[in-house]
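>>> Could you work out the structure for the sequence below:
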Amino acid sequence: MFSYRHAFHAGNHADVLKHIALLATLRHLQHKDGGLLLVDTHAGAGLYRLDHEQARTSGEAARGVGTLWQAAARAQAARAALPAAVQDYIDRLLELNPGGVLRHYPGSPALLQALLRPQDRLTLFELHPTDARLLDRTVRGWLARTPRPAIDLRRVDGFDGLRALLPPPSRRALVLIDPSYELKADYSRVAAVLADALRRLAVGCYVVWYPVIGRSQAHSLPKRLRALAQRAQRPWLQAELNVGARPDPAAKAAAARGRPATELRASGVFVVNPPHTLVTQLREALPWVLAALRQGVGAQWSVQTAAD
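Sure, this is the predicted structure:
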């Protein structure tokens, strides 16, 4: 169960979608002064080096955030405005890479902690022993520079640990649920933990990331999440990004032999109780993102809401 390492995938197109949506959601929730409980159920290592072996081996970051970074630079050189949600994402990357060379990538914990206000709390769950150790070192570095005792790292299963946090005293929470789905059971556990969370805090904002792959559990998960939101009578938003299939001779040969492609082409985010601004922001951002990241046949984006 510990074979998955996000360092090989950090900064890929799935991260781009997830983090643009997460930032836009958090920005809106912080318009109110009330404190927020921020939770990442599967935090990973927190920060990633794109010039290290893992990222170079997979090449996913180069085809994801690396390509987006270059597209943003070209747009800015041409004095063309970026969609607001994309600009915010690029600005966060610039804070980590002030020299203009993209070497560092912020995972969800880094994005969330950078925007923590004094009244907010951040809880990070990570069970993988290596990633938990790296995350602990990263969190210690954050606290050394800016003491914020409101960051809590827990080396336990986020699926189980979330229950004890809800509802927070403020009755306001933003929860990111993004397991690796390395285990087929993760799909059912995501639905179960969301159902429990809605019972405990119906007004919380829940962001679920999921892969779009040829597996029955993956195909049915968004439908299950939609049914949960409808049963709880809560609004929802579903956004997906498919960068298409690359013209890869090896992949074509594998497909001809009946072997599925291994590289992720598409993913989605499902948001329960989304900010009312999120649908417009994503519908403005995703066409631009897809134009930058398109790899081949089947590329498309979609944003659906309960109101559609």
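>>> all contacts plus neighbour counts: C-alpha atoms, from now on.
Fine.
>>> Setting aside sequence neighbours, what's the nearest residue to Leu135?
Taking Cα to Cα, 6 or more residues apart in numbering, and ignoring the residues beside it in sequence, Leu135 has Ala45 as its nearest neighbour in space, at 4.5 Å.
>>> Kindly report the same for Val193.
Nearest to Val193 is Phe159, by Cα to Cα, 6+ apart, at 6.3 Å.
>>> Give the buried residues for whichever strand or helix holds the one you found.
Taking DSSP states H and E as the definition, Phe159 sits inside helix 158-161. Going by neighbour count (16 or more other Cα atoms under 10 Å), the buried part of helix 158-161 is Gly158, Phe159, Gly161.
>>> doesn't Tyr187 make contact with the second one?
So the one you mean is Phe159. No. Counting by Cα atoms under 8 Å, Phe159 stays clear of Tyr187, with 11.4 Å between them.
>>> Against Gln76, how distant is His104?
Taken as Cα to Cα, to the nearest Å, the spacing of His104 relative to Gln76 amounts to 21 Å.
>>> Pick out whichever of those two has more residues nearby.
Comparing His104 with Gln76 by neighbour count (other Cα atoms under 10 Å), the higher total belongs to His104, at 19 against 12.
>>> For Pro129, see how far away the more buried one is.
Summarising the geometry, the distance separating His104 from Pro129, computed by Cα to Cα, is 22 Å.
>>> Can you identify each of the strands in the stretch 1-150 of the chain by residue range?
If you assign secondary structure with DSSP state E, counting those that start in this stretch, the strands in the stretch 1-150 of the chain sit at 37-40, 47-49, 104-106, 121-125.
>>> let's see this one next to it:
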Amino acid sequence: MFSYRHAFHAGNHADVLKHITLLATLRHLMQKEAGITLIDTHAGAGLYRLDGDYSQKGGEAEDGLFKLLAAAEKLDALPDPVQDYLEQIASFNPNGQAKIYPGSPFLMHKLMRHASRDRLRLFELHPTDSKSLTANIAQLEAGRTVTVSREDGFEALKKILPPPPSATGSKRAMVLIDPSYEIKSDYSKVASVIQEYLKRFSTGTYLVWYPIIPRPEAHDLPKRLRTLSNQSQKPWLNATLAIGRGEGDEGGLVASGMFVINPPFTLKDQIRQALDMVGPALARGSGKNWAVESS
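As a prediction, this is how the structure comes out:
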């Protein structure tokens, strides 16, 4: 149950898609002054060493972040979401070398606003990663604005959604759901969570990352999310990125998607512009493609 470790995959093509989408969504949501509760149901360790043993073993950042950095150096200008993403990565690497990769918890924390009293709620069940996450977050000295809990993020949502009113009385929340899908039941859990909270807290913004692999559950998940959104009359966006298989490459994840419910109205054009640059930059073989669909 606890064999998955995101440290092996940090900075890969799936992280590039996930974090570009996450940052673009957050930038828009934070244009409103009202405070917002940010939730990561599967937060991982929070920070990762790209020059460490875990990352080096799989070398997945080579086909993700590092490839994107190399492509960016050859361009005079980048799409705003890509520029923002790379600037955030650079802010964790002041020496100019990408050795530290910030996971979703640290990217979300970086954008939080003290004046608006934003809150960040992090959940991680893996014993080792939960311990690492707690230690990494402690370095921020963020006090009560960030909480870390070692528990099942799916179950934890029941206690915090709908969120309590902010200091200004508003109830706003953005939820990132990105389990490993190592357990087949994760697919049905994601769909069940979305179905429940579109009823309990229909105004929340929900971001779901999912792998694109040859399994019925994986194939059906974005379809189920689309159906649930349509039934609730909520707008949605689905962005996918497949880098293709290189010569002699027979294993490993080569495609993933980000499904966003109640996305900012600006997100569709932003992610399209981003993928027009990221897709070709990361493409490496047959089966490469990228697309953005929306309601």
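>>> what's the TM-score here?
After superposition, the two chains reach a TM-score of 0.96 (TM-score structural alignment, normalised by the length of the second structure), with 288 aligned residues with a Cα RMSD of 0.8 Å.
>>> picking that back up, aligned against the second structure, show me the partner of the residue nearest to Leu135 of the first structure.
Ala45 of the first structure maps onto Ala45 in the second structure when the alignment is built from TM-score structural alignment.
>>> Ala291 of the first structure too?
With TM-score structural alignment as the criterion, the equivalent of Ala291 of the first structure in the second structure is Pro280.
>>> and Arg284 of the second structure, what helix or strand is that in?
With elements taken from DSSP H and E, nothing contains Arg284 of the second structure; it lies in neither a helix nor a strand.
>>> Distance check, it against Val82 of the second structure.
In this view, Arg284 of the second structure and Val82 of the second structure are 19 Å apart by Cα to Cα.
>>> Just want to know which of those two has more residues nearby.
In this view Arg284 of the second structure and Val82 are compared by other Cα under 10 Å, and Val82 has more residues nearby, 27 against 17.
>>> Hmm, Ala274 and that one touching each other?
Yes. Under the contact definition of Cα under 8 Å, Val82 of the second structure touches Ala274, with a separation of 5.9 Å.
>>> Distance of the residue of the second structure positioned farthest from its centre relative to Gly287 of the second structure?
No residue in the second structure has its C-alpha farther from the mean C-alpha position than Gly248, which lies at 29.1 Å (Cα atoms, centre = their mean). Distance, Gly248 of the second structure to Gly287 of the second structure, using Cα to Cα: 14 Å.
>>> if I look at Arg172 of the first structure, how far off is Leu96 of the first structure?
28 Å.
>>> higher neighbour count, these two?
Each of Arg172 of the first structure and Leu96 has its neighbours counted (other Cα under 10 Å); Arg172 has more, 20 against 17.
>>> Now do the same contact list for the closest residue to that one other than its chain neighbours.
With Cα to Cα, 6+ apart as the criterion, Arg172 of the first structure has its nearest non-adjacent residue at 5.3 Å, and that residue is Leu36. The contact partners of Leu36 of the first structure, by Cα atoms under 8 Å, 6 or more residues apart in numbering, come to Gln30, Gln119, Asp120, Arg121, Ser170, Arg172, Ala173, Leu174.
>>> Likewise for Gly58 of the second structure?
The neighbours of Gly58 of the second structure, taking Cα under 8 Å, 6+ apart as the test, are Phe8, His9.
>>> cutoff 10 Å now
If you count contacts by Cα atoms under 10 Å, 6 or more residues apart in numbering, Gly58 of the second structure has them with Ala7, Phe8, His9, Ala10, Asn12, Gly252.
>>> Pick the one among those residues closest to Pro264 of the second structure.
Checking the contacts of Gly58 of the second structure against Pro264 of the second structure by Cα to Cα gives Asn12 as the nearest, at 25.1 Å.
>>> how long is stretch 279-291 of the second structure end to end?
Stretch 279-291 of the second structure has an end-to-end distance of 9 Å (Cα to Cα).
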